[in-house]
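# Below are the sequence and a predicted model; questions follow.
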Amino acid sequence: MKDRLFVWTILFLLFWHEGFSIRWLSLQHSTLHWNLSSVSNNPGRGIRSGARSPCGVARRRYGLAKLQAKLCRSTMEAMPHVQKAAVLAADTCQTVFKDRRWNCSSITTAPYLTPDLTRATREQAYVYAISSAALTYTMARACASGTLYHCTCAGKPDEPPNSNFQWGGCGDNIHWGVYFAKRFIDNVEKNNVDKSRKRRKGYEYDEDRKSKLVREEIAAVNLHNNRVGRRIIRESIQTQCKCHGVSGSCNVKTCWKGLPPMFEIGRKLMKQYTNAKEVSRYYVEGNLGKTRISDHLLYLSKSPDYCTKDVKLGSFGTVGRKCNVTTNETNSCRQLCCGRGYRTLVEEKLERCHCKYYNCCYVKCKICRTKTQIYECG
């Protein structure tokens, strides 16, 4: 345990000051209360600022970058939704990847990022995309629900309605969601690029210059993957309707543009993950600052195989993971256990069964004992 704590301490010291914009995902574990009733009208005073303010605590304990803490203080009313976005991103990622070797467990260690989320891997690309998408999604929904005074419902679509419906309702405000996500996430990575360029010019040694350039490249790839996440959100907007009429006859329909469940967004991004492109650092360097260098998720470094535990690579391994012996999918024992084999366990449960109603007022059940076999990777 002490060795593990030492390793995490070293990783923390190495990566804490890099300004990775996904450390805010640690808000999924937060117990902070965004006490808006005590907020001063002056954003520079009171609960918004100082070491004991929620934003100050979020910066120290939950890894918010300096720019994010600043935005927190000026827009604290949005922070409960940022916290919801962190939970949504983590839940979606872990649900989508639950049957794979990499089951998105890396996301739960924030703000102490594992190496697979700092070296521009395929997994890092997905986490950046899903976090950007989740923040856009949550803010767009918050606008539509009326819980943010910064924004309102989306405007009516430009396309004309047909004879079967009319535009109305309250659409999800993706425009404002994108605007906020860019300020909260992208600006941190842009700041990393700018700082790295300035520092790199002052270094005389090649190794120092290369180190700064790598940081620029990773930040540029992160920015790109953020944009991919938001693009999937834009492409997922769909027409949603509510019927009006006698006895639900639906003589008239009111429709608006809304977002599907976040799980659908996560599944679409998983396809992007599967088809992600590995690019060279020379390619990224030559395209730094360009608005679009690819429609795919991009990564720079090979991922670990996630079969065995390796803290240096950010792999938790698959030992002890439940697997399926009757399938050849990603959750099969053959794939998930990486050829190490599996063990069979018997799980016993006591459940109520054969329940019957007696007279009018009570139910009587028997207790049944059931046994099922489960399989765990060795």
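Sure, I can see it. Residues are numbered from 1 along each chain as shown.

# can we go C-alpha only for contacts and neighbour counts from here?
OK.

# What is the neighbour count of the residue lying closest to Gly19 once chain neighbours are set aside?
The shortest distance from Gly19 to any non-neighbouring residue, by C-alpha to C-alpha, 6 or more residues apart in numbering, is to Ala65 (5.8 Å). By other C-alpha atoms under 10 Å, 24 other residues sit near Ala65.

# what residues are up against Ala65?
19-21, 23, 59, 188 (C-alpha atoms under 8 Å, 6 or more residues apart in numbering).

# next one: Val279
Applying C-alpha under 8 Å, 6+ apart, the residues contacting Val279 are 298-300.

# possible to save those residues as CSV with neighbour count?
Below are the contacts of Val279 laid out as CSV (neighbours: other C-alpha atoms under 10 Å):
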residue, neighbour count
Leu298, 28
Tyr299, 27
Leu300, 21
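
# Looking at these, which are in strands?
Judged by DSSP state E, these include 298-299 as members of strands.

# Could you find which two of the contacts of Ala65 are furthest from each other?
Farthest apart among those by C-alpha to C-alpha are Arg59 and Val188. That separation is 13.4 Å.

# re earlier: for the contacts of Ala65, pick the one with the most neighbours.
Of the contacts of Ala65, with other C-alpha under 10 Å as the count, Ser21 tops at 26 neighbours.

# helix, strand or coil for Thr327?
coil (DSSP: H, G, I helix; E, B strand; the rest coil).

# cool, and Cys255?
strand.

# mind listing the helices for the stretch 51-200 of the chain?
54-62, 66-74, 79-96, 122-145, 174-181, 187-201 (DSSP state H, counting those that start in this stretch).

# Use this one as the comparison:
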Amino acid sequence: MFSYSVVTVLLFSVSIMATKIAEGSQPVLQRTIESLFTERSQIIHPGACRLLRSSPRQAKICKRESSLSSILQKAKEQAIQACEEAFLYDRWNCSLVFNRKVNRNIFNKLYRETAFIHALTAASITHAVAKGCASGDLTRCSCKGNFGKNASQWKRNGCGDDFKYGKRITRNFLDFKHAGTDQIAEILKQDVLVGVDAIGEQMREVCKCHGFSGSCTTKTCWKRLGPFNSAMGVLKKHYHHAVKKKLTNYTMKRAISPKIRRKMDTDKYKLVYLQKTPNLCVSTKGRVCRDRDNCATLCCGRGFVTSKKSVSSRCRCKMVNCCFVKCDTCVKEVDIYTCK
């Protein structure tokens, strides 16, 4: 007959095993997104990918494309920077924890913010890879352009960004194919595709004329992506218009039926989340507002403190000796509003 202490140890051991199994069974898609957005500093891991603890499939992709690891590092940095800039004066400012007192992490459940981060990270990977193709940093793809009927018209500076390759690498690296077919997996994949498509919407045609004396006897055209921040406006709109869904049954691992899939297709171009965001007001104490109107929202009615700050800037600039610009330094005091 087991004693109470032995039973307790056995139950504790079973609990640890169950936790490890659950962690090990987490899909690559979720694990990768969380890893890229959580590890704010550059952490070197063993293996070809170096940036994260890669799956065998991811390690194979990184080994095949040796420069992908640095591209992923760039994607991570630009995603975090763009997020923090876009949400600087919002109640949620891209923090990984909603409430530090209870340590409620945004990846514990599928909140609106979690859905947004999935879209944001996928968008950043797609953008960084597409740009890497055009710059020559990635060797297994090339710049895209319109060669026309005469390939000799092509100029090297007419080099387009390979969005299709960026999309393919993003899907493969996140192991889209094996992400699952249950309801939660379908929602996460949809959120990822919303991010990828937001990058595709930024593709613009750029043309350059060739000919004597500036004439346009021949024209080279290619497609190019704008800066990553240009996609943040689209992504933030998706964030504000995200759709809250309920699981149609309690067996989350059950593959969804065609009837349920048809219902999901009605919102297939929107971010989808499952849980309501916790109260964010407790985390805005001490935050700086953009202005008084922004304080009314950010400070949640608690009021704000006004202080003065000296700001230096260049002013009264003028041309000196033909080719140099000389400016004075002006100092002015500005109001700083801080939430109580």
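Thanks, I have the structure now. Quantities reported herein were computed from a predicted structural model and do not represent experimental measurements.

# quick one on the thing from earlier: now the residue nearest to Gly19 of the first structure: how far from Glu376 of the first structure?
With distances taken as C-alpha to C-alpha, to the nearest Å, Ala65 of the first structure is found 40 Å from Glu376 of the first structure.

# do Gly286 of the first structure as well
47 Å.

# Between these two, which has more neighbouring residues?
Glu376 (20 against 11).

# Just confirm Val87 of the first structure contacts Leu27, I think it does.
Yes: judged on C-alpha atoms under 8 Å, Val87 of the first structure makes contact with Leu27 at a distance of 7.4 Å.

# dump the residue contacts of whatever residue of the first structure lines up with Tyr165 of the second structure.
For Tyr165 of the second structure, the aligned position in the first structure is Trp176, judged by TM-score structural alignment. Applying C-alpha under 8 Å, 6+ apart to Trp176 of the first structure gives the contacts 139-140, 143, 151.

# Same list (the residues you listed) but as CSV, adding distance to Lys98 of the first structure and neighbour count.
Formatted as CSV, the contacts of Trp176 of the first structure follow (distance: C-alpha to C-alpha, whole Å; neighbours: other C-alpha atoms under 10 Å):
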residue, distance to Lys98 of the first structure, neighbour count
Met139, 26, 30
Ala140, 27, 28
Cys143, 31, 23
Cys151, 35, 17
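
# so which of the residues you listed would you say is closest to Leu11 of the first structure?
Met139 (31.9 Å).

# Just give the nearest non-adjacent residue to whatever residue of the second structure lines up with the closest one, would you?
Using TM-score structural alignment as the criterion, Met139 of the first structure maps onto Val129 of the second structure. Excluding the flanking residues, the one nearest Val129 of the second structure by C-alpha to C-alpha, 6+ apart is Gly166, at 4.9 Å.

# so that neighbour makes contact with Ala123?
No: contact criterion C-alpha under 8 Å: Gly166 of the second structure and Ala123 do not qualify, at 9.3 Å.

# Next up, the contacts around Ala134 of the first structure.
Contacts of Ala134 of the first structure by C-alpha under 8 Å, 6+ apart are 85-86, 88-89, 262.

# how near is it to Gly229 of the first structure?
Ala134 of the first structure is 8 Å from Gly229 of the first structure, by C-alpha to C-alpha.

# try Cys170 of the first structure
Cys170 of the first structure is 23 Å from Gly229 of the first structure, by C-alpha to C-alpha.

# of those two, who's got more company?
Between Cys170 of the first structure and Gly229, counting by other C-alpha under 10 Å, Gly229 is the more crowded of the two (28 against 20).

# Show me what that one lines up with in the second structure.
Using TM-score structural alignment, Gly229 of the first structure lines up with Gly195 in the second structure.

# Mind checking what helix or strand follows the helix or strand hosting its match in sequence?
If you go by DSSP states H and E, Gly195 of the second structure is part of helix 183-200. Going down the chain from helix 183-200 of the second structure, the next helix or strand is strand 204-210, by DSSP H and E.

# and that next one, how far from the first structure on average?
Strand 204-210 of the second structure, aligned to the first structure and superposed, deviates on average by 2.2 Å (mean C-alpha distance after the TM-score superposition for the first structure).

# Outside of that strand itself, list whatever touches it.
Contacts for strand 204-210 of the second structure (C-alpha under 8 Å, 6+ apart): 158, 215-226.

# let's go with 7 Å and repeat that
216-225 (C-alpha atoms under 7 Å, 6 or more residues apart in numbering).

# What subset of these is buried?
Neighbour-count burial (16 or more other C-alpha atoms under 10 Å) applied to the contacts of strand 204-210 of the second structure gives 219-225.

# out of these, who's nearest Cys295 of the second structure?
Once C-alpha to C-alpha is applied, the member of those that ends up nearest Cys295 of the second structure is Leu225, at 35.1 Å.

# which residue lines up with the closest one in the first structure?
Using TM-score structural alignment, Leu225 of the second structure sits opposite Leu259 in the first structure.

# Please look at that match and Glu235 and confirm they touch.
No: between Leu259 of the first structure and Glu235 there is no contact, the gap being 9.6 Å when judged by C-alpha atoms under 7 Å.

# Report how many residues lie close to Lys20 of the second structure.
12.

# One more: Arg57 of the second structure?
14.

# Name the residues of stretch 90-106 of the second structure that are buried.
Neighbour count says stretch 90-106 of the second structure has 90-99, 106 buried, by 16+ other C-alpha under 10 Å.

# Quick check: the aligned residue for Phe238 of the first structure in the second structure?
One correction, residue 238 of the first structure is Gln, not Phe. Using TM-score structural alignment, Gln238 of the first structure lines up with Arg204 in the second structure.

# what's the distance between that match and Arg224 of the second structure?
Arg204 of the second structure is 6 Å from Arg224 of the second structure, by C-alpha to C-alpha.

# Quick one: map Leu174 of the second structure onto the first structure.
Using TM-score structural alignment, Leu174 of the second structure pairs with Ile185 in the first structure.

# close enough to count as contact, its match and Gly19?
No: using C-alpha under 7 Å, Ile185 of the first structure is not in contact with Gly19; the gap is 10.5 Å.

# Tell me if Gly289 of the first structure really is in a strand.
No: counting by three-state DSSP, Gly289 of the first structure is not found in a strand; it is coil.

# For it, grab the count of nearby residues.
14.

# what does Asn226 of the first structure give?
26.

# Quick check: the gap between it and Ala129 of the first structure.
5 Å.

# Repeat that for Ile22 of the first structure.
10 Å.

# and the two? which has more neighbours close in?
Using other C-alpha under 10 Å as the criterion, Ile22 of the first structure and Ala129 rank with Ala129 on top: 28 against 25.
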